[in-house]
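**Q** Predicted model and sequence below, questions to follow.
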Amino acid sequence: MRAEHRLAAIRRALADEGVPAMLVTAVSNMRYLTGFDGVFDDGINAACLVTSEHARFYTDARYSEAAQAAAGGTPWTVRQTSGSMYIDICRELQAEGVTEIAIESSVPYGRFKFISEQFVGSVRVTDGLIEKIRQVKEAAEIERIQEAARLTDAAFEHVLGFIRPGLTELEVALELEIWMRANGSEGVAFAPIVASGPNSSRPHATVTGRTIERGDFVKMDFGACVGGYRADMTRTVVVGVPSERQREVYAAVLEANEAGLAAVRGGAAARDVDAAARNVLAARGLGDAFTHGVGHGVGLDIHELPTLNAQSRDVLRTGSVVTVEPGVYLEGTFGVRIEDLVVVEEAGCRVLTRSPKELIQLD
């Protein structure tokens, strides 16, 4: 992906802040600014330095060859460090007469302290400066997210033929992960949630060795990853014949999901989308059982801006990719969540996750 316009955007933001340079170390922000593919992993030792004149990518010998290849034809200069990367960067800045830098508020305190001690000048913390730019996705970013959503849908279709009584949650989660990896996903977007029976009443249940039984809801929250970009979808199915209460709750959550989707559009207040879904559940006496926000942004990270909950001050921007995921959780009994991934458009939204949402009964 091209980096020039992303660098221009961050330089404009820095100029507005009155800061001559920014040191970026969050992996997703570095990947966004550089547009590099085939370089980043969760353990990378790297940093990006952006000034009005320079765009430098610092890393060690383990990543240098891949970074040099990725940087070809881009504005980025790759610097291989042999000692302490942050000491090298601070010395370069000092030699160039830079007396103030910005760093991300998300950096670990130990890193902030070390940089502050090494840099001869002022270190300013900025909150969400790059993340706010990342909210609006480019067409190429949406294409990758859409492909990740397509793989996610296909994985769901596959796993429907796999789930049966006697399997464990662990076996279902592993089948999802293996299938997605084998069919083009870069690992998984996040650790899948597979929660059955009473475990499904926990919104973010950990996968266990519990055996799936007839009559269980099985709640599955998972996503593929393509080119660094993630998908996120939840579907809840029932093994065997559902009870009347299960049908009632499922129908309420589905109606809330549709109400939330109908409220999504460019310029909408994020908390209004949350309210649209929440009001449906409250009207059915289930408001207290919906215990989290209705959604969040998705992209290089599985949770990005904007935040869609009752307290959010965010406004949805055309080109953002967000989830709509109402749920009902009846402690110790069962839970239902239905989650879609959508692109925010001027007059509504385009749904990327196409898996069926009617209550699926598995024999």
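**A** That came in fine, so what should we check first? Numbering: from 1, shown residues only.
**Q** Could you use CA atoms for every contact and neighbour count after this?
**A** Noted.
**Q** pretty sure Ala102 contacts Gly18?
**A** No - taking contacts as C-alpha atoms under 8 Å, Ala102 lies outside contact range of Gly18: 9.9 Å.
**Q** also this one, for the comparison:
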Amino acid sequence: MIPALYAPRVEKLRSAMRAAGADLFLCDHAEMLHWLTGYTVSETFYRGCILPLEGDPVWVLRAIDEVPCRAATWVRDVVVYADHEDAHACMADILRRFGSVRIGADFTSFGFTAFTRDRLSALLPGTDWVNLHEISNRIRSVKDAHEINLVAQAAQIADGAMAAIAQGIAPEMRARDASAIAAQHYLTHGADDYWVGPISIARRAAQAEGHGMGFLHATFTEDRLAPGDILHVELVPRVGYYAARFMRSISLGQASAEDTAIMARIAALQDAQFAAIRPGVAARDADAILREAMLSEGLRESYPNITGYQLGSYAKTPRSSETMVSLHPGADWRFEQGQVFHLYTTARGLALSETVEITADGCRRLTRTDRRILVAAG
């Protein structure tokens, strides 16, 4: 029997399979594996779960991962192979159990590479592969109450970690010292791991001409903080694989009147975006509220990036953000109740963002730190 938490997810996927004419679905996307089965693992060797339209699913993975898989998943049929065996051949053997069928897969999944497609096609001649395009991310867009609760727990940890950094950072410390403060807070307050997020000295980090966003994803340097510096902090803690994210700027000493005014205006413009978001609103319209105001007021010279993207679970994959469902001028989707987003903006070396939940009435912040430049107590 499928547990109550997973039954709606399985039926949602099976509905998509029926619509596409697929008899089986080969799930090899790390985050979708967790969403669908309760377990995920990095692709050291090829692995995945086979879901038929009727009957029980089958997990296929390396033998060393069998015990943690069985401990976490509701799927009873777990087939394993030794590391010296051919993982794709093992998967093909299990797929043959289901006879001559149309096999659905997400061709945009990091697991379903061109090599995997070609190898399985060679092992299963005559198989008709059905592309359920981008389903691994889009099907998980609307979160259930369990998922939102995990994001909310992560948001609480993020708020606490930001406060700990603001309290503990001081001149002569480095960005990595701020990261160490956050990592300790993460681990002692229930986060999955110590992956903190990008932290940099904003106006000494690499700056991209025109939009000044080089500090957002800058790597650590050994530069020491000095009075008057702005520390950029983005925190990304996970609980049960589900992440919250938010950004603040922390001033070493009292922030200048100019910076304080810029941040207040950024917050007001983003608040207007938040106020406009509710179920049914077009994503491109919500994006335009912030984007056009930032440009028209001269806070940005250009705006090449998105203004938000959906949040969810994050496993060990090449991608650290889910940008298939994101806010930009060409976004052709509408907000739905139960979605969770990281909405963000930056200007002149300052950054502001929140984790938000789309409710029946609008847009609710899950991160609660004051929306201003924070001042380092150190």
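**A** Alright, I've got the coordinates. Computed from a predicted model, the values in this text were never measured in an experiment.
**Q** quick one on the thing from earlier: out of Ala102 and Gly18 of structure 1, name the residue with the larger neighbour count.
**A** Ala102 (23 against 12; other C-alpha atoms under 10 Å).
**Q** so what's the counterpart of that one in structure 2 up against?
**A** When structure 2 is aligned by TM-score structural alignment, Ala102 of structure 1 is paired with Gly104. Counting by C-alpha atoms under 8 Å, 6 or more residues apart in numbering, Gly104 of structure 2 touches Met17, Ala22, Asp23, Leu24, Phe25, Leu26, Trp129, Val130, Asn131, Leu132.
**Q** And those, which is closest to Arg97 of structure 2?
**A** Leu24 (11.2 Å; C-alpha to C-alpha).
**Q** Quick check, the closest one in contact with Val101.
**A** Yes - Leu24 of structure 2 is in contact with Val101 according to C-alpha under 8 Å; the separation is 7.3 Å.
**Q** If you count surrounding residues, which of the two has more?
**A** Leu24 (24 against 17).
**Q** In structure 1, what sits opposite the more buried one in the alignment?
**A** So Leu24 of structure 2 corresponds to Ala21, using TM-score structural alignment.
**Q** From Ser82 of structure 1, how far out is its match?
**A** 23 Å (C-alpha to C-alpha, to the nearest Å).
**Q** How about Ala224 of structure 1?
**A** Applying C-alpha to C-alpha to Ala224 of structure 1 and Ser82 of structure 1 gives a distance of 36 Å.
**Q** Looking at these two, which one has more neighbours?
**A** Per other C-alpha under 10 Å, whichever of Ala224 of structure 1 and Ser82 has more neighbours is Ala224, with 33 against 10.
**Q** Now which residue in structure 2 aligns to that one?
**A** Checking TM-score structural alignment: Ala224 of structure 1 goes with Pro237.
**Q** so how far is Leu150 of structure 2 from that match?
**A** From Pro237 of structure 2 across to Leu150 of structure 2, the span is 11 Å (C-alpha to C-alpha).
**Q** Overlap of the contact sets of those two?
**A** In contact with both Pro237 of structure 2 and Leu150: Ala243, using C-alpha under 8 Å, 6+ apart.
**Q** Which helix or strand contains Val10 of structure 2?
**A** Element membership for Val10 of structure 2, per DSSP states H and E: helix 7-20.
**Q** can you map out the strands along the stretch 101-250 of structure 2?
**A** For the stretch 101-250 of structure 2, applying DSSP state E, counting those that start in this stretch gives strands covering 102-105, 128-131, 199-201, 230-235, 238-239, 242-243, 246-251.
**Q** Switch those over to a markdown table; also include distance to Gln310 of structure 2.
**A** Output for those, formatted as a markdown table (distance: least, C-alpha to C-alpha, whole Å):
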| stretch | distance to Gln310 of structure 2 |
| --- | --- |
| strand 102-105 | 22 |
| strand 128-131 | 23 |
| strand 199-201 | 21 |
| strand 230-235 | 16 |
| strand 238-239 | 15 |
| strand 242-243 | 10 |
| strand 246-251 | 13 |
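**Q** in which helix or strand would I find the counterpart of Glu258 of structure 2 in structure 1?
**A** Per TM-score structural alignment, the equivalent position to Glu258 of structure 2 in structure 1 is Arg245. Arg245 of structure 1 belongs to helix 244-263 when elements are defined using DSSP H and E.
**Q** Give the buried residues for that helix.
**A** 246, 249-261, 263 (16 or more other C-alpha atoms under 10 Å).
**Q** quick revisit: which residues are in contact with the helix holding Val10 of structure 2?
**A** Asp23, Leu24, Phe25, Trp35, Leu36, Leu53, Gly104, Val130, Leu132, Ile139.
**Q** From the chain's centroid, how far away is that helix?
**A** Remark: helix 7-20 of structure 2 is offset 23 Å from the chain centroid, using C-alpha atoms, centre = their mean, to the nearest Å.
**Q** Just the element for whichever residue in structure 1 pairs up with Ala92 of structure 2, please.
**A** Ala92 of structure 2 maps onto Cys90 of structure 1 when the alignment is built from TM-score structural alignment. Element membership for Cys90 of structure 1 (DSSP H and E) is helix 85-95.
**Q** ok, average deviation of that helix from structure 2?
**A** In the superposition against structure 2, helix 85-95 of structure 1 averages 2.5 Å from its aligned positions (mean C-alpha distance after the TM-score superposition for structure 1).
**Q** Appreciated, that's everything.
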